[in-house]
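Participant: Quick one: sequence plus predicted model below, questions after.
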Amino acid sequence: MQISTSALYSTAQIRQAERQAIERLGIPGRELMRRAGAALFGHIQQRWPEAGELTVFCGSGNNGGDGYEVARLAIEAGYRVTVFEMADPEQLPADALSAYRDFVQAGGCVSTFEADRSAITGIVVDALFGIGLSRPVAAGYLPAIAAINAAAGPVVAVDVPSGLQADTGCILGAAVAADLTVTFIGPKQGLYTGAAADCRGDVVCADLQIAELLGQMAPAGHLVIGTRLPKRQRKAHKGQFGHVLLIGGNHGYSGAIRLAAEAALRAGAGLVSVATRAAHSALVNIARPELMCRAAEQAGDLEQMLDKADVVVVGPGLGRDAWAQTMFDCAVAASKPCVVDADGLNLLALGNSKRDNWVLTPHPGEAARLLSCDTRQVGADRFAAVTALQQRYGGVALLKGAGTLIGDGLRTYVVAAGNPGMASGGMGDVLAGVIGGLIAQGFPLDQAALVGAQVHAAAADSLAAEYGERGLLAGDLPPRIRELLNR
């Protein structure tokens, strides 16, 4: 299996690299700022070559210095430039103050932003806050952020969109919604998960010619770029690709187990069985006869099916009644590799099980129940949440949502693909089935989770590009997943 990833870094690592550049490599901080400004202006010119007007919002730190630097370059290139200062420039840190004075020497002048009177024209550059923001945006900055977001022109964020926490991807009260983010030194982990999806726009990284310093650090996370499965041998047979048993489909929820089961088939499992309520056992495979469906009303009904299975998927449409508890307990007691989803996770939250050979696939609400907290805490730091899930329950934890996170105890992966069309019933069932199907084929649990999340999201993106996001159904995904896995 080939998995392509890109390294992500924490703000602490970025600061460390910057310090090392100054102290070890002897690169002045002012030179790094010049490089940042040049990279930023270069990307603006590349993306909008016909532009000739710039409005820059400068804050009180080095991010503001980057703003003054790009404003100076724009003046020298003949742009019409307006700069709004949100803090006294004379109180800036030394390097940012130097950038401000160079801007003034180049013929620039600053204006004080007035929410109801200041005109915002051309490309808008957000240089209010950098990676250091750790508390809610102060009230005095809120009108500026609102004005940036209401501007007619495209918005470029300097390093990170102002108001976005660079480590967690959560919004600290309010945030700039950028069309382009030019981030410096290395990609920040918070740009790819949570609320960042609505703020970052396209992301490009300017390493400021000090990339080798980050190369000496273990990344804080890994952004999944793409995956590729190995080609099958011509002599292959179904026994080589595993047997998935899916358990679920309580009264009123037969569709969930049906979606998950077909997804396991489309992911390439050799055999797929379904254990469900007797009332559903003759119905689930009507439109998909390749599924082997059997009634399971009590623990004894599962014994033979569990013996034959290579991997178990428990939870889609399971419910939380006595039957669900019995089915869940049997699945966990079998000690087979397991994918736990939906109500399987809610039942898991009632106990204290921990295993190395399962994949847990909660959405934020289920994660909150598993961690005995609320969804706001999960959303406030998704990286911390997926780490806590893995540490408490073992195995591989997959935290769904915008910027899905996969943690295996050693590394954290981010799948930034996906779109709002996936906000419909059954999407998680399909994901659970795909992961189960990949595990059945012999892929390690972490790789199965990673590839499953990536191809699931990529299939949804492909369909949304073709037909639009609204009306995207979970049942639309399995055929497209098959296509992508075979590329």
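Facilitator: Perfect, thanks for sending it.
Participant: CA only for contacts and neighbour counts going forward, please
Facilitator: OK.
Participant: And for G78, the neighbour number?
Facilitator: Other residues within reach of G78, judged by other C-alpha atoms under 10 Å, total 10.
Participant: dump the residue contacts of A94.
Facilitator: By C-alpha atoms under 8 Å, 6 or more residues apart in numbering, the contact list for A94 is empty.
Participant: cutoff 10 Å now
Facilitator: If you count contacts by C-alpha atoms under 10 Å, 6 or more residues apart in numbering, A94 has them with G29, R30, G61, N62, G65, Y100.
Participant: can I get the residues you listed in a markdown table with distance to L208?
Facilitator: Formatted as a markdown table, those follow (distance: C-alpha to C-alpha, whole Å):
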| residue | distance to L208 |
| --- | --- |
| G29 | 11 |
| R30 | 12 |
| G61 | 19 |
| N62 | 15 |
| G65 | 15 |
| Y100 | 20 |
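Participant: Give me the subset of those residues lying in helices.
Facilitator: Residues of these located in helices (DSSP state H): G29, R30, N62, G65, Y100.
Participant: okay, now the one to match up with it:
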Amino acid sequence: MPQSPDNLPLALYSAAQVRELDARLIAAGTSGFELMSRAANTIWRALRRRWPAAGVLTVLAGRGNNAGDGYLVAALALRAGWQVQLLAVGDAMQLQGDAALARDQALTAGVLIQPWSECAELRGVVVDALLGTGLQGAVREPYAQAIRMLNSLGLPVLAVDIPSGLCADTGQALGVAVRAELTVTLIGLKMGLLTGQSADYCGELQFDDLQADYHIVGAQAYTAQRLAQANLPQLPARSRNVHKGQLGHVLVVGGEHGFAGAGLLAAQSALRAGAGLVSLATRSAHLSAAQARLPEVMAVGVASANQLMALGDAASVWVVGPGLGQGAWARSLLSAAAVSGAAQIWDADALNLLAQAVVQLPATVVLTPHPGEAARLLGISSAAVQADRPAAARALAQRFQAVCVLKGAGSLIAAPGGELWLCDRGHPVMAGAGLGDVLAGVIGALLAQGLAALDAAKLAVYLHACAGEQLALQGRGLAASDLCAVIRELLQEQSACLN
């Protein structure tokens, strides 16, 4: 699998898949200790680049292969003239296999191995080599106490492979997890480093494949792919004699009393993302505001399913749900959407009504839930969704046989067949009202211009996140409508209108 320009690979693995990959490399002739030595050298180089003048190192080591990396890093630092202390959590003499060989090499180099205690003094840069990807369940003592102590000190921390206590599959902290400034992950990029709570724990993420044979790595199954420029779908360039009728007609359905802005945002983003025609079916009371703000959008007041069906016959794509509400008006309009043959995006209250079994889902739909909406659709808690976001996204796609975008940090796009894509772009400044409405409109515009549902979702999610990153340079206070012009620019860079 090729790497993207940010030097992170596109393939994402589960912890079990990385262990299998490690086993394949060893079976092919690269010893486990050789891989461990390569890992230590990679970590040591990263550490020196990040903190070249530190000169003082503390290694916190556990009892697995992760610890072996730490012992070898300690030996390298000592040979380079750094002041080094290694604190072992658990009995260092009980290490086995390659980790025991690493311990012995550290002892030969002169590293003083001391047992960790709550009275230990941590100094300089700290290497977290406590727990690896095999952690099952909540972090137990004394590891939990060591992690809490480390987090309280504010020292610079490099995590080996994954911050100790972070789940490699879900990105959730298992009770407590190390907050690293730099994480150097090895051999295969773990899914949990890019979704869930991972952004609060990993710091900067660097990857090294340890010179793994590409043919071996390429043959190993992976669990998901990252979205990046290298694997994004593209809109075709337009012919010079194209007209608006060839570029799709997006109908946005939403805007209950008090929620007029949501439908307007979806319509605006559909327009800016290149749909040939955009209509807005909303409450009649909102028509004046809609026409004043978006004169290019055909705003129509609708009061019933029959009116909406007549209007929707001309549309190729429906975006249903922004500001829709859950009252009688919403239910009536959603019943019309449920029998339409058009491709659709269901968002916000359309999803809440779907969770209540008010209607059946039509055939070609993209679902765009946030974690709360996903929880209602699956009949579980929001906490359960966040505890395993990849599983929740896949479950939604399979249950509803639809492409599903599970929004949030590390947004996930799941297909009914189990395929999964992750977007690790975006910024906390995007935590605000209306950004989901904008995303729904962009997906609608891309569908209208000919992309398949899955491709439209992937491209829209990526552009939306990158636009947020770009606008984040201006600081707090991002308004959802700010995204529309930036998405237009990014779409032109990615899929030029003319060749």
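Facilitator: Now that the structure is in, tell me what you want to look at. These numbers were taken from a predicted model, which means no experiment stands behind them.
Participant: List the TM-score for the superposed pair.
Facilitator: Once superposed, chain against chain, the TM-score is 0.95 (TM-score structural alignment, normalised by the length of the first structure); 481 aligned residues with a C-alpha RMSD of 1.6 Å.
Participant: hmm, back to that, neighbour-wise, which one of the contacts of A94 of the first structure leads?
Facilitator: Ranked by neighbour count (other C-alpha under 10 Å), the contacts of A94 of the first structure have G65 at the top, with 31 neighbours.
Participant: Now the counterpart of that one in the second structure: closest residue in space that isn't a chain neighbour?
Facilitator: Using TM-score structural alignment, the equivalent of G65 of the first structure in the second structure is G68. Once flanking residues are discounted, G68 of the second structure sits nearest to A99: 4.1 Å by C-alpha to C-alpha, 6 or more residues apart in numbering.
Participant: Next, the contact list for the equivalent of that neighbour over in the first structure, please.
Facilitator: Alignment note: A99 of the second structure maps to A96 in the first structure; criterion TM-score structural alignment. By C-alpha under 10 Å, 6+ apart, the contact list for A96 of the first structure reads 29-30, 33, 59-69, 89-90, 102.
Participant: One more: E469 of the second structure?
Facilitator: E469 of the second structure sits next to R425, G426, H427, P428, V429, M430, L463 when contact means C-alpha under 10 Å, 6+ apart.
Participant: Ok, T195 of the second structure next?
Facilitator: T195 of the second structure touches 168-172, 386, 388-390, 408-412, 422-424, counting by C-alpha under 10 Å, 6+ apart.
Participant: Among the residues you listed, which are located in helices?
Facilitator: Counting by DSSP H, those contribute Q386, R389, P390 to helices.
Participant: What residue in the first structure is paired with the last one?
Facilitator: Using TM-score structural alignment, the equivalent of P390 of the second structure in the first structure is F383.
Participant: Just give the nearest non-adjacent residue to that match, would you?
Facilitator: Nearest one to F383 of the first structure, counting by C-alpha to C-alpha, 6+ apart, is T168 at 6.7 Å.
Participant: Might one say that the one you found is in contact with G221?
Facilitator: No. The criterion here is C-alpha atoms under 10 Å, and T168 of the first structure misses it with G221 at 11.7 Å.
Participant: okay, and the common contacts of the two?
Facilitator: Common contacts of T168 of the first structure and G221 (C-alpha under 10 Å, 6+ apart): S10, K188, Q189, G190, F383.
Participant: and the aligned residue in the second structure for the fourth one, how many neighbours does it have?
Facilitator: Structural correspondence for G190 of the first structure with respect to the second structure (TM-score structural alignment): G192. Other residues near G192 of the second structure number 28, with proximity taken as other C-alpha under 10 Å.
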